[in-house]
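Enquirer: give me a 3D structure for the following:
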Amino acid sequence: MTATRPALPRSLVQAMARGGRGRCPRCGQARLFARWLKPVDHCPACGQDWRGHCADDFPPYIAILVTGHVMAPVLIALGLETTLSAPVMMALCLVPTAGLVLGLLPVAKGAVIALQWWLGLHGFATAPGRDLVEK
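Expert: This next block holds a predicted model:
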């Protein structure tokens, strides 16, 4: 019986999409995160070591930037089209804003980890395509 080898992503976009979905960017088969934002040490499917990533503050910046661009028009429209007071508007927008930021954090972190892996940054010594030889 021959073991099938996980398919490497064909492009950076495919690797980042896998990471954004919380899957291993290398094989796309196993989960990338052991908990909400904690990546697994090694992929159980392909053996990729994920301890070398250094996402730091970039995923929160992405999540905040996207949330701001989504929620700013909502706040402006509420301010121009309604007679709600500012505290009421903030209370109405707090839940969707927090939900959007918290929902985007794992997506952004998975995509950033995939980007770092693809480019061979930080603890990832080789970019994909150069690691085709089994160790």
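
Enquirer: only C-alpha atoms from now on, for both contacts and neighbour counts.
Expert: OK.

Enquirer: neighbouring contacts of stretch 63-77?
Expert: 89, 93, 97, 100, 101, 102, 104, 105, 108 (Cα atoms under 8 Å, 6 or more residues apart in numbering).

Enquirer: now that stretch: buried residues?
Expert: Residues of stretch 63-77 classed as buried: 63, 64, 67, 71, 75 (neighbour count, 16 or more other Cα atoms under 10 Å).

Enquirer: put together a markdown table for the residues you listed, with secondary structure and distance to residue 27 on each row.
Expert: Shown next, in a markdown table, are the buried residues of stretch 63-77 (DSSP: H, G, I helix; E, B strand; the rest coil; distance: Cα to Cα, whole Å):
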| residue | secondary structure | distance to residue 27 |
| --- | --- | --- |
| 63 | helix | 25 |
| 64 | helix | 29 |
| 67 | helix | 30 |
| 71 | helix | 35 |
| 75 | helix | 41 |
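
Enquirer: and this one, so I can compare the two:
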Amino acid sequence: MPDDHAHFAPVDPVSTGLRGLCPRCGQGKLFDGLVKPRARCTACDLDYGFADAGDGPVVFVILIVGFIVVGAALWAEVNFQPPLWLHFIVWIPLATILSLALMRMLKGVLINLQYRNKAGQGQIDRG
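Expert: Modelled structure (predicted):
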């Protein structure tokens, strides 16, 4: 039986990553749950074994969410002087929701870029 060498039109890794879609076909779901990648694509059967986002997205999420939440909290404190309990009620849930949403999107983009650029583990050539 001959191997099936299906060809897929190239998809934009950023837009498919932000939406959590397969890097090859752009149709199947990339995640099983919130940020855990599936084993395979449900549409094109691509093995997601290559996907290793590691802690890359976490660094960007910390910097982005920290900038937004701390900046907004400082602005609110300077302009309105709300009580401390109100800061906790507003900023902790906001930071949590933004972190989870951005983590999923950035992890999807990183996995899609790994596939697009054929990124792999580094090897030393010992000719």
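
Enquirer: circling back: and the buried ones among the contacts of stretch 63-77 of the first structure, selectable in ChimeraX?
Expert: This is the ChimeraX syntax for the buried subset of the contacts of stretch 63-77 of the first structure, where burial follows 16+ other Cα under 10 Å:
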select :89,97,100,101,102,104,105,108
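
Enquirer: and of the contacts of stretch 63-77 of the first structure, the nearest to residue 82 of the first structure?
Expert: Closest to residue 82 of the first structure out of the contacts of stretch 63-77 of the first structure is residue 89 (9.4 Å), distances taken as Cα to Cα.

Enquirer: still on that earlier bit, pipe the buried residues of stretch 63-77 of the first structure into TSV and attach distance to residue 24 of the first structure per row.
Expert: Listed next are these as TSV, based on distance: Cα to Cα, whole Å:
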residue	distance to residue 24 of the first structure
63	20
64	24
67	25
71	31
75	37
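
Enquirer: where along the second structure do the strands fall?
Expert: Read by DSSP state E, the second structure holds no strands at all.

Enquirer: show me where it has its helices.
Expert: Counting by DSSP state H, one finds helices in the second structure at the ranges 13-19, 56-80, 84-116.

Enquirer: and residue 40 of the second structure, which of these is closest to it?
Expert: Closest of the helices of the second structure to residue 40 of the second structure is helix 84-116, at 13.2 Å (criterion: Cα to Cα).

Enquirer: right, and the helices of the second structure - which one's nearest residue 39 of the second structure?
Expert: helix 84-116 (13.0 Å).
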